[in-house]
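In: sequence plus the predicted model coming up.
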Amino acid sequence: MVRLSGEITGVNAERIGRRLQKATESRASILEIDLADVRYVSSAGGTAFVLALRAAQDRGTRVIATHVGAQPLGALRQLGLERALDVYEGDAPLSGPFDEC
C-alpha cells in the first residue's frame, strides 16, 4: 500500500507517479493507493495515476484507490480514471472481485 497526502498537482505528479511505479516492482497482484490524507487532485495531478496504471498493466497488477474524498473522487471521475482503477470511498472489500463503488 502507498499512502499519499496533501495535494497532487502538476508540480508533484511526476514524482508521485515514480513512487507509485516503484511500488509495482514488487509484482503484487494489487497496488492499493490510500488517498485518505489527499485534499486535492488537479487534472495535471492525474498524471501520477496514469504512470502507475501503465506500470501496473505491464506487471499484471490491479490498482485500487481507497479512502477517496469528495474532491479527489470528482477529479478522478472527470479524468475518466475511475474506469481504469477501482475507486473506494472507504476500505476496499476484503474478498471477492473489486468493483467500483
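Out: Everything's here; your move. Residues are numbered from 1 along each chain as shown.

In: from here on, contacts and neighbour counts on C-alpha atoms
Out: Fine.

In: sticking with Ala56, tell me its helix or strand.
Out: Per DSSP states H and E: Ala56 is located in helix 46-59.

In: what packs against the very next helix or strand once past that helix?
Out: Toward the C-terminus, helix 46-59 is succeeded by strand 62-66 as the next helix or strand (DSSP H and E). Contacts defined by 3 or more C-alpha pairs under 8 Å, 6 or more residues apart in numbering; DSSP states H and E place strand 62-66 against strand 30-41, helix 46-59, strand 86-87.

In: please identify the buried residues of the helix holding Ala56?
Out: Gly46, Thr47, Ala48, Phe49, Val50, Leu51, Ala52, Leu53, Ala55, Ala56 (16 or more other C-alpha atoms under 10 Å).

In: tilt between it and strand 62-66?
Out: 140 degrees (axes from the mean of the first three to the mean of the last three C-alpha atoms, to 10 degrees).

In: here's the one I want to compare it with:
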Amino acid sequence: MRYSKPKNINQIIEKTTFSQIIKKSAFINELNEKIQFLFPKEFKGYYRVLEIEQHNILFEVANAMVRQAFLFNQKKLLELINKEYPEIKEIKFSINPELNSF
C-alpha cells in the first residue's frame, strides 16, 4: 500500500456496483419521462417503465384493464417507442395493483 501509485477517485467510483445502479436508475427515469410524451394521454399515470433490456421493454401497469388496453394498442405503441429506441422489438407488461396515478 505504501508504494502503490495514486489512483483517481472518480475512476474507482465509476467501477462500483452502486455507481452502475445509479446510472441505470437515472436512465430509467429519463426513459419514463420520454415515454409519457409518446403514449396517449388516457394512459398517463397508470404505467411506468421498469426495465429495458436488449430488445425488450418491461412496463408496470396499474391493473388488468390498462394491460389489456396496452395489448390492444401494442403495435401502435411499439411504433411510437421505435421512433426513439429502434432496437426494441417487444413490449412486456407486469401488473402492480399498488401502482396509482403518480
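Out: On my side now, so go ahead. Computed from a predicted structure; not experimentally measured.

In: what TM-score comes out when they're superposed?
Out: With the length set by TM-score structural alignment, normalised by the length of the first structure, the two chains reach a TM-score of 0.28; 52 aligned residues with a C-alpha RMSD of 4.6 Å.

In: distance to Val2 of the first structure added to the helices and strands packed on strand 62-66 of the first structure, as JSON lines?
Out: Formatted as JSON lines, those follow (distance: least, C-alpha to C-alpha, whole Å):
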{"stretch": "strand 30-41", "distance to Val2 of the first structure": "5"}
{"stretch": "helix 46-59", "distance to Val2 of the first structure": "11"}
{"stretch": "strand 86-87", "distance to Val2 of the first structure": "14"}
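
In: among the ones you listed, which is nearest Gln78 of the first structure?
Out: Shortest distance between Gln78 of the first structure and those, using C-alpha to C-alpha, is found for helix 46-59: 10.0 Å.

In: elements contacting the helix holding Ala56 of the first structure?
Out: helix 13-23, strand 62-66.

In: ok, which of those comes nearest Asp34 of the first structure?
Out: Among these, strand 62-66 sits nearest to Asp34 of the first structure (C-alpha to C-alpha), with 4.9 Å.

In: right, and the helix or strand after that closest one?
Out: As the chain continues past strand 62-66 of the first structure, the following element, by DSSP H and E, is helix 70-78.

In: on that earlier part again, closest one of the buried residues of helix 46-59 of the first structure to Pro72 of the first structure?
Out: Gly46 (9.7 Å).

In: wait, doesn't the closest one sit right on Leu76?
Out: Yes: using C-alpha atoms under 8 Å, Gly46 of the first structure is in contact with Leu76, at 7.2 Å.

In: mind listing residues that contact the longest helix anywhere in the second structure?
Out: Longest among the helix segments of the second structure by residue count, using DSSP state H, is helix 17-38. Identification of contacts with helix 17-38 of the second structure by C-alpha atoms under 8 Å, 6 or more residues apart in numbering yields Ile13, Glu14, Lys44, Arg48, Val49, Leu50, Glu51, Ile52, Leu80, Ile81.
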